[in-house]
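Participant: With the sequence up front, the predicted model follows.
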Amino acid sequence: MPPRIPIPGQRPKKVQPPSASHVPVPIERQIDFCRVFVDGKRQPGNVRMAHALEVAERYDNAFVWLSLKEPSTEQMERIAEVFDVEDLVVDDVVDAHQRPKIERHDEQLFLVVRSVSYRDDEEVADAREIISTGEVQMIIGERFAITIRHNARLPDLTSKLEDEEDLAVLGPSAVAWAVSDYLVDNYLKVTDFLEDDVDELENEVFTPSHTINIDKIYMYKREILEMRHAIDPLAPALRNGLTHNKDFMRKALRTYFRDVQDNSTIVSDRLSSFDERLTSLLDASVAKITMQQNSDMRTISAVVGMAAVPTLIAGIYGMNFEHMPELGWRFGYPASLLVMLGAMGLMFWWFRKNHWL
C-alpha cells in the first residue's frame, strides 16, 4: 500500500495505545469456585467453567455450582454463552441494584437476596457503616446453579448441602436454598445485635441526669430503615415464587424455602418493632429535653428575681435627691444592705420550697 499523503492544513491522526481500562480481565479472577455435584456429593477439586456442563452431563443426577464475584459485562456474556443465560438476566446481574425477587425465564430461575452485615458503632468512624448491605444473585437451571455476589461475603456452603440429609440430591435449587438460608439466618443475628443497641439507648434515655444523644437515635433509625428496604420484599417474593414455580422445585425443597420465608417475616416484624421503639425514644427524648429546659429557665428566672430586689433598692437610693431622709442617716448604708440580704434570703427560701432552685 502506498504511503498516505498528508492533506495540507490537516493534522495527522495519532494512534492511541489501548487503554488499560479496556484490557480484558480473565474470568478466572472472578470465579470463587466451580464444582460438580453427583448424586448429592461434591466431586473432588474444581473443574474448568467451559467444560463443567460436559462433566455434569455424563451422570444422571449431577449439576454444576459456579460461584462468582462481581463479574463485568464481558465476563458475564461469556458465562451466558456457556450456560445459555438470557440477556435480560445478564443485564440484571451486571447492574447489581435489584430488589429481592424470584423471576422465571423459561427453564431458569433468577433469584436475588440482599446480604446484611453489622458493625458496632464504637468500631466505625462513619455512622452509616453500622449496617451495610450487599447483593447475592442466583441463576438456577436444570443442570447448573450460578451464584453471583456483589459487596457480600459467602462462606463455603458445600458442607451445608451435604449435611442436610443429602439435600444436594434435590438438584441445583438446593444451592439457592442454602444461600438464602445462610443470608436470612444472618439477618436474625444482626437483629440480635440491634436489639442490644436499642435496649442500651432506652437505658440512656430513661436514666436520670444522663446526657441524651438524639443524633445516635436518628442514626439507628436510618440504619434500620436501610435494612428494612433490603429485606422486607424478600418474604413476598419467596411466597409468590414458591406458588408459581412448583414445577421447578421439589416438594421437600419447597418446605425448606418456607422456613426461610418464615424467618424473613420474623426479621421484618422485629425491625418494625425496633423502628417503633426508636420513634418512642425520640418522643421521650424531646419531652425530657423540653422539661430540662423548663427547669433551667425556672432556675434562671429565680436567680434574676433574687437579684432584682437589691438592684431596685440600689437604684432608688442612687438617685441622690436632696430631700431623702435615709441619705443623712448614720446607719442608712448598713440598713440597706441588711434589707437587701433579708429580701434575697426570703426569696431563696420561697424558691427552694417550690422547687425552683
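Facilitator: Done, it's in.
Participant: Could you use CA atoms for every contact and neighbour count after this?
Facilitator: Will do.
Participant: ok, which stretches of the protein are helices?
Facilitator: Along the chain, counting by DSSP state H, helices occupy 49-56, 73-83, 87-95, 158-163, 173-206, 214-231, 234-244, 251-317, 332-353.
Participant: In addition, the following structure is provided for comparison:
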Amino acid sequence: MPTRPSLPSLRPSARVAEPMHRLPIPTARAIVDCAVYIDGQRLPGKYTHSAALAEVRKRGEGFVWVGLHAPDEGQMESVASCYGLHELMVEDAVHAHQRPKLERYDDVLFLVLRTVNYVEHDSVTTTNEIVETGEIMIFLGTDFVITVRHGQHSELATTRQLMEANPDRLALGPSSVMHAISDHVVDTYLDVTEKIERDVDVMEEEVFSPNHHVPIEQIYMLKREIVELRRAVSPLSAPLARLVQELESPVPKAVRRYMRDVADHHTAVAERIGEFDEVLSTLVDAALARVTMQQNLDMRKISSWVAIASVPTMVAGIYGMNFEHMPELQWTYGYPTVVGGLAVVCVALFRTFRRNHWL
C-alpha cells in the first residue's frame, strides 16, 4: 500500500533564539575634538585620532590633542592601540572613580584630576547637595596629549580656546596643555571654596542666632560635602609636587615653572578646606551644646510643673484614704479652706520658680 505523502506542518517552526550582540559605537562618538598643532598653531581641517597622529609623525614636529568624553571600553581601546597606551591606563580611563594620581608608563605620563562643581541652592539649611565631582584624565606623550572627561561640568572647550589664542604657550609642547588643564581645575577649586565659604558663614550665623534653630543634620550634610571636596582636592598635592620637582620628568623646565604656581594655588585651597572642616566641627559641638541646654531648660520646666502639681495630689491622696476619724471632715469650712490653702501654696511655688527662671 503506497504511503501517503506527509502534509506540511501547520505549526510555526520553532526558531532558535540567537544572542543579541551590541554593535560597537564608533570611536568618533566619544571624541569631542581632535586637532594637530604645529608651532603653536592649529592646522585647518578635521582629523580622526589616527590621521592626526600620522600627520604629526609624518611632519616630525608638533603634537596631537585628542579630547574624549566618557568613552566606553571599545572606543578607548581603539585610541589606546593607535597611541600605544598601557592596558592599565585604559582600564582606569573607562571605569573612572580614581583618586588624583600621577603614574608613568614608559614614555607616557598618566595624570588623574578630580573636578568639582558648586551646586546652586536656595538655602544651605535646606539643601541636600552642594558639591558634585567629576574626573579628567590626561595621557601625555612626546607628540600627543589625550584628555578623557567624566562628568557634565568638566568641559575643556574654553581651555582649548584660550590655549589656541596663545600660540607661544602651545609651542611649548603637549605638556603645556597638561598645565593649562591643571590650572583650570585648580582655579575651579578656588571658585568653589569661595562659594562654600559663604555657606559656612551663613551656617555659622544661623547656629549662633538666638531666634533660629538649625537641624544638626544640615550641619552634618555640609560637613559631608566638605569631606567630599577634600577627597577630591587634597590627594592632588603629591602629583603636583612630583611634576614640579622631578628632573627626569618629560615635562620641560619652562612648563614646570608654571606648574609651581598651580601647586601654590592648590596648597592655598587645601588649607582653606581644612579651615572649613575645623569650623564645622566647632559648629557641631555648638549645636549639640545648644540642644543639651534646651533639653535642660525643658527638664526644669517639667520639674517645676510636677512640683506644683504634687501639692494638690498629695493632699487629695491623704483625704482620699477614707479613714473614719480625720480632722476637718465634719467642719463646714473644711473644703474651701483646703482648696484655698492649695491655691496659695501652688501660687507661691509658681512665683518662686518664675523668679529663678525655671518657668
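Facilitator: Perfect, thanks for sending it. Model, not experiment: these values are computed from the prediction.
Participant: Which among the helices of structure 1 is found nearest to residue 101 of structure 1?
Facilitator: Nearest to residue 101 of structure 1, of all the helices of structure 1, is helix 234-244, at 5.0 Å by Cα to Cα.
Participant: quick revisit: save the helices of structure 1 as CSV, and put in distance to residue 35 of structure 1 and mean neighbour count too.
Facilitator: As requested, the helices of structure 1 are arranged in CSV below (distance: least, Cα to Cα, whole Å; neighbours: other Cα atoms under 10 Å):
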stretch, distance to residue 35 of structure 1, mean neighbour count
helix 49-56, 8, 16
helix 73-83, 14, 16
helix 87-95, 21, 16
helix 158-163, 9, 15
helix 173-206, 12, 18
helix 214-231, 29, 18
helix 234-244, 26, 18
helix 251-317, 21, 16
helix 332-353, 80, 14
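Participant: mind putting the ones you listed in CSV, distance to residue 34 of structure 1 included?
Facilitator: Putting the helices of structure 1 into CSV (distance: least, Cα to Cα, whole Å) gives the following:
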stretch, distance to residue 34 of structure 1
helix 49-56, 6
helix 73-83, 12
helix 87-95, 18
helix 158-163, 11
helix 173-206, 13
helix 214-231, 28
helix 234-244, 26
helix 251-317, 23
helix 332-353, 79
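Participant: for these, which one sits closest to residue 102 of structure 1?
Facilitator: Among the helices of structure 1, the nearest to residue 102 of structure 1 by Cα to Cα is helix 234-244 (5.6 Å).
Participant: Specify, as a residue range, where the closest one falls in structure 2.
Facilitator: Per TM-score structural alignment, the counterpart of helix 234-244 of structure 1 in structure 2 is residues 236-246.
Participant: now swap in stretch 281-289 of structure 1 and tell me
Facilitator: With TM-score structural alignment as the criterion, stretch 281-289 of structure 1 aligns to 283-291.
Participant: mean offset of the matching stretch relative to structure 1 (after superposition)
Facilitator: Stretch 283-291 of structure 2 differs from its equivalent in structure 1 by a mean of 0.9 Å after superposition (mean Cα distance after the TM-score superposition for structure 1).
Participant: just to revisit the earlier point, and residue 117 of structure 1, which of the helices of structure 1 is closest to it?
Facilitator: Nearest of the helices of structure 1 to residue 117 of structure 1, taken as Cα to Cα: helix 173-206 at 7.1 Å.
Participant: okay, that closest one sits on what stretch of structure 2?
Facilitator: Residues 175-208 of structure 2 are the counterpart of helix 173-206 of structure 1, counting by TM-score structural alignment.
Participant: Residue 163 of structure 1 and residue 154 of structure 1, how far apart?
Facilitator: Counting by Cα to Cα, to the nearest Å, the gap from residue 163 of structure 1 to residue 154 of structure 1 is 18 Å.
Participant: Next: residue 227 of structure 1.
Facilitator: Distance, residue 227 of structure 1 to residue 154 of structure 1, by Cα to Cα: 18 Å.
Participant: Tell me who's in contact with residue 102 of structure 1.
Facilitator: 109, 110, 111, 112, 237, 238, 240, 241 (Cα atoms under 8 Å, 6 or more residues apart in numbering).
Participant: hang on, the third one packs against residue 98?
Facilitator: In this case it means residue 111 of structure 1. No - if you go by Cα atoms under 8 Å, residue 111 of structure 1 and residue 98 don't touch, sitting 9.8 Å apart.
Participant: Can you give me every residue that contacts residue 66 of structure 1?
Facilitator: Residue 66 of structure 1 neighbours (Cα under 8 Å, 6+ apart): 31, 32, 33, 34, 35, 49, 144, 145, 146, 147.
Participant: Buried among the residues you listed? Need that as a selection in ChimeraX.
Facilitator: Applying 16 or more other Cα atoms under 10 Å to the contacts of residue 66 of structure 1, the buried members can be selected in ChimeraX as follows:
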select :31,33,34,35,49,144,145,146,147
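Participant: So which of the contacts of residue 66 of structure 1 belong to strands?
Facilitator: Within the contacts of residue 66 of structure 1, residues falling in strands by DSSP state E are 31, 32, 33, 34, 35, 144, 145, 146, 147.
Participant: quick one: which of those residues is nearest to residue 135 of structure 1?
Facilitator: Here the nearest of these to residue 135 of structure 1, counting by Cα to Cα, is residue 147; it sits at 10.4 Å.
Participant: what lines up against that closest one once you look at structure 2?
Facilitator: So, by TM-score structural alignment, residue 147 of structure 1 is matched to residue 147.
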